[in-house]
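**Student:** Sequence first, predicted model second:
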Amino acid sequence: MKNKSTINGVKWNAINSIASQASTVITGVVLMRLLSPDAFGLIGMITVFTGFLKMLKDSGLGVSLIYKKDLTKYDKDTVFWFNFVFGLLLSIIFFFSSGFLADYYDEPELNNLIKVFSLTFVFSSLSGVHGPLLKKHLQYKKIFMANITSIVVSSILTIIAAFSNFGVWSLVILHLSASIIYTINLYFVSDYRPSFNFSKDILKSHFDYSLPVLGTKSFNYLTRNADNFFIGSLLGSQALGYYSRAFFFVNMPIQKISNIIGSILFPSLSLKKDKKQSKNLLLNAMNMTAFITFPLIGGLIVLSEPFVVGIFGEQWKPMVLTLQILSILTLFESVFVFTTSIFYAHGATKLYFRLSVIYGLYNIVAFYIGSLYSIEAVAGLLLIGYILFMFPKLYYAGKLIDLRILEIFKILKSHFIINFIVMFLVYVASIFLLHKISMIILLIIGIATYLILFTIISLLMNKKDLLIFIDNLKKVIIEKG
């Protein structure tokens, strides 16, 4: 029965993830057609701070609720009231910081935007216990219903506002309405109702567990979002709008694919201490992922202009080069991300943390230096940093499972060669057709051409691995079905 609940939970969690991301992408495309890059940049300036403050608000207490075995009503109520009071405090602080932040960014419009945005802390704090409790009991279907409803309704409200010329306020409506609706939905689907109970000792016991989690999350957040902060500060809202949208559209779908494949191929990696098994799993994950992500990213690189202009409009054309640079980074990241599981599975978490600290510190410096020049410079330095970090990461992960870096690139060699050939051919064809047909038609022709050429050349140069990939894909679909 427990196994059935786990499988059902995994299924609904996957459905929730895919549906919410799909809805977010669709809404994002519509809004990018209606709103200016400046609007997205202004919201990006705000979410740099709200994202960090929301993480502080949770303080890892949600994770503590999930993993504590003997959970009492006092545990739930204590965490609930702490979240609420702390969320209210953050809302007040952020509200009265609006003038300072508006002056710092030299964006007067931020003043009122931040004041309204600060309300999200109050509403999100009211669901800080309900969500984790549903996850604890694997009730992901309820989470899905609450989440997808909030996304759909808030998206509709936002699109209506954008059509009605609300401008940047449309995006404020998106965030605020999603937070309110999600909180209300969780109250309907959850059995938990708060009472006036509070215990300092219980709160301390949860903090003992959650603070190390908070420390790691805080460091990761700062290193991953320093680019938005520096770009907003030094290059302005329009530049941040271009950069943030480019990063979102190149990173989100590829990351999702890698996560799904990782969850399929690494379900029991932590139980398999055998180096050969771990090595085969890692290489299999990389090989399978490359079959999906390399053509997707390769196509995006050579068709970035028709993709951006055809889908989002001419006003977004300045983000093309940034999108291409970030796509190259994501190409590497999509297959090498799995090495992280090797560090965790073989108990080398301290080594991985040290590597991550060095990489994170490099990123902060690189983001600042790049922001002195352009968003393309930021993306370029981010790519250089990832490549520099990639080799020691592969080396140390390889040492744990007796895997040499050359073995990894041997597995991926055919993928690089095939996609480089296809990219070259599609690029030449797109140059010939550019300005002769509309961008959206060029994009459709380009995608079809890439897929046809990729399939033909793969059958000629890498037929064995392609057939193995198709066979594995069929097994995954059958198992998931």
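**Tutor:** Structure's in. What do you need?
**Student:** Please make it C-alpha for all contacts and neighbour counts, starting now.
**Tutor:** Noted.
**Student:** in the stretch 201-350 of the chain, which spans are helices?
**Tutor:** With helices called from DSSP state H, counting those that start in this stretch, the stretch 201-350 of the chain shows them at 237-265, 275-302, 304-312, 320-336, 339-345, 349-371.
**Student:** Compare those and give me the one nearest T455.
**Tutor:** Using C-alpha to C-alpha as the measure, helix 275-302 is the one of the helices of the stretch 201-350 of the chain that comes nearest T455, at 10.0 Å.
**Student:** Name the residues of the closest one that come out as buried.
**Tutor:** Neighbour counts over helix 275-302 (16 or more other C-alpha atoms under 10 Å) mark 275, 278-279, 281-283, 285-291, 293-302 as buried.
**Student:** show me what contacts S371?
**Tutor:** Listed by C-alpha atoms under 8 Å, 6 or more residues apart in numbering, the contact partners of S371 are 227, 230-231, 234-235, 377-378.
**Student:** okay if I get those residues as JSON lines plus neighbour count?
**Tutor:** Below are the contacts of S371 laid out as JSON lines (neighbours: other C-alpha atoms under 10 Å):
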{"residue": "D227", "neighbour count": "27"}
{"residue": "F230", "neighbour count": "21"}
{"residue": "I231", "neighbour count": "29"}
{"residue": "L234", "neighbour count": "17"}
{"residue": "L235", "neighbour count": "17"}
{"residue": "A377", "neighbour count": "18"}
{"residue": "V378", "neighbour count": "25"}
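**Student:** take a look at this one as well, against the first:
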Amino acid sequence: MNQRQGGDAGDRGGTGAVGTDDTADTAGEQVGAIGRKAGRGLRWSLLGNLGTKVTTFVMGLVLARLLVPEDFGLYAIALAATTFVMHVNDVGIIAATVQWRGRVEEMAPTATVMALAFSTGIYGIFWVVAPYFAELAGSAEATPVVRLLTAIILIDGVTAVRAGSLMRGFGHDRLTKANIAGSLVNAAVAVTLAANGAGAYSFACGQVAANTVTGALVLAWAGLPFRLGFDREVAVRLLRFGAPLALGLGIEAVLMNADYVIVGAVLGPAALGFYLLAFNVSSWVPSVIGTALRYVTVPSFSRLAEQRPESLSLGVQRSVPLLVAFVLPVAVVTATLAPEIVAFLYGEKWAPAAGVLALLAVLLVVRMLTSLAFDILTSAGATRATVWMNLGWAVALVPALWAGTHWYGIRGAAIGHALAGLLIALPMAVLMLSRAGVRLAPVLPALVRPLLGAALAAVVTMTLAGMTGGPPLVRLCVAGSGGLLAYVLLAVPAARLRELGARAVPARAR
């Protein structure tokens, strides 16, 4: 039951096509069985993420009217630090629990000790370096906010193994309820503090309260006794899998937060506040759909990887076209109607964020696809490949962000982010998946119609937006609906549309 490493996965590169019909049938049955479990988990995850994001969205609308851009900028600096430490603090223990080959009860005591130790140690380090990090980001006054917000990793250290156990068993209904409860607490605390003049501390205190409530519920509902112990062999296996994964996730955190540090250092907290708002809007789909997918893709693809290589490839070939078909129209509407989205939701004082949002729509697609690739590689045990994939992206991204921000302000930062993702991250993801033995060639024909539909939708949306007058909401409804309709008519096959139409019409009584 040894952990499969990146080299093992790479050795499967020559598996090629499925050899026999019987094998294909078996692989298809395995994909279908696990897919049904994943589908149930995904429905709960989507429900939970949607509920959480709706709450966060409403909270953001309220806070945008109670706070000023500088407050958002200070929070962005603390968020950048927190995102990084949250990715590395448990050394991949959650994913290792999901992917563990064997009984979770055997590894849980050791994994719990490791998660607690690493979380506490990393928090101690960040407490010390917080002033230097805040100064690097251009706002020394963010130091106490950084120290407060990063405290949530202590809670994560306590709950890591239990959260992984719930995901492993597709217990997403309980995770969903815990997350929704936390989001409601977050909104209540943050809005109350903001109304009483707490500024950037509103975000931090709300998040700490939310994680406390969510963590308590996860501990109560996981059904896994909280025991401490240490087994050297188990620890080695966990580190062999988790350490490269944590490094890859740490680089991923740098990728998603380096822009906050660079924009804050070059342009100051007010400009960073506009950038943060645009980035948050562009992150709605990756946050809602991407996070929900991550809850189920890792356990699903892990179970497929345990069977035979063709099962994993078949699962990927079915997943990628569906993801692309869903994400592209959202990106098109976000890019073409960015001014209307910002004006309608947040008001004219946030107008500088619109140009950034339009450019970050490209990054929206890249993030969804690279996140899926990361999860597939993790499930296959190829955690070293995740490091190389994200490292290549980071090496290109940091100078692109720095040059773009100096050249064209917050829009330049968005351009640098989008180009690095499109030209470096996506090719790296394809390369690493191919080296892990995942056959991607059969995916290409299924992408033609969605890409053509996205191009048509962009033309239709821009045309209708230019022809439609009135307030932003009217242009959003008219142009957005027209663009989405054009996309569906071209991207979805006619037979599929007829099938969906037949399901929508109630069967007549015989």
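**Tutor:** Nice, I can see it. Bear in mind the structure is a predicted one, so any value in this text is a computation, not a measurement.
**Student:** okay if I get the contacts of S371 of the first structure as JSON lines plus distance to V85 of the first structure?
**Tutor:** Below are those laid out as JSON lines (distance: C-alpha to C-alpha, whole Å):
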{"residue": "D227", "distance to V85 of the first structure": "31"}
{"residue": "F230", "distance to V85 of the first structure": "31"}
{"residue": "I231", "distance to V85 of the first structure": "33"}
{"residue": "L234", "distance to V85 of the first structure": "35"}
{"residue": "L235", "distance to V85 of the first structure": "36"}
{"residue": "A377", "distance to V85 of the first structure": "42"}
{"residue": "V378", "distance to V85 of the first structure": "38"}
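**Student:** From these, pick the one nearest I7 of the first structure.
**Tutor:** Distance from I7 of the first structure was checked for each of the contacts of S371 of the first structure by C-alpha to C-alpha. The minimum falls on D227, at 38.2 Å.
**Student:** Now which residue in the second structure aligns to that closest one?
**Tutor:** Aligned against the second structure by TM-score structural alignment, D227 of the first structure finds its counterpart in D259.
**Student:** Isn't its match up against A413?
**Tutor:** Yes. Counting by C-alpha atoms under 8 Å, D259 of the second structure touches A413, with 6.8 Å between them.
**Student:** Tell me the residues that contact both of the two, please.
**Tutor:** Taking C-alpha under 8 Å, 6+ apart as the contact definition, D259 of the second structure and A413 share the neighbouring residues L401.
**Student:** now the equivalent of N16 of the first structure over in the second structure: how far from A95 of the second structure?
**Tutor:** Aligned by TM-score structural alignment, N16 of the first structure pairs with G48 of the second structure. G48 of the second structure sits 20 Å away from A95 of the second structure, taking C-alpha to C-alpha, to the nearest Å as the criterion.
**Student:** out of the two, which sits in the busier spot?
**Tutor:** A95 (28 against 25; other C-alpha atoms under 10 Å).
**Student:** how near is the more buried one to T405 of the second structure?
**Tutor:** From A95 of the second structure over to T405 of the second structure (counting by C-alpha to C-alpha), the distance is 35 Å.
**Student:** Check T463 of the second structure too.
**Tutor:** 31 Å.
**Student:** How about G102 of the second structure?
**Tutor:** Remark: distance between G102 of the second structure and T405 of the second structure (C-alpha to C-alpha) = 49 Å.
**Student:** ok, now L136 of the second structure?
**Tutor:** On the measure of C-alpha to C-alpha, L136 of the second structure and T405 of the second structure end up 15 Å apart.
**Student:** OK, contacts around K69 of the first structure?
**Tutor:** If a contact means C-alpha under 8 Å, 6+ apart, then K69 of the first structure has no contacts.
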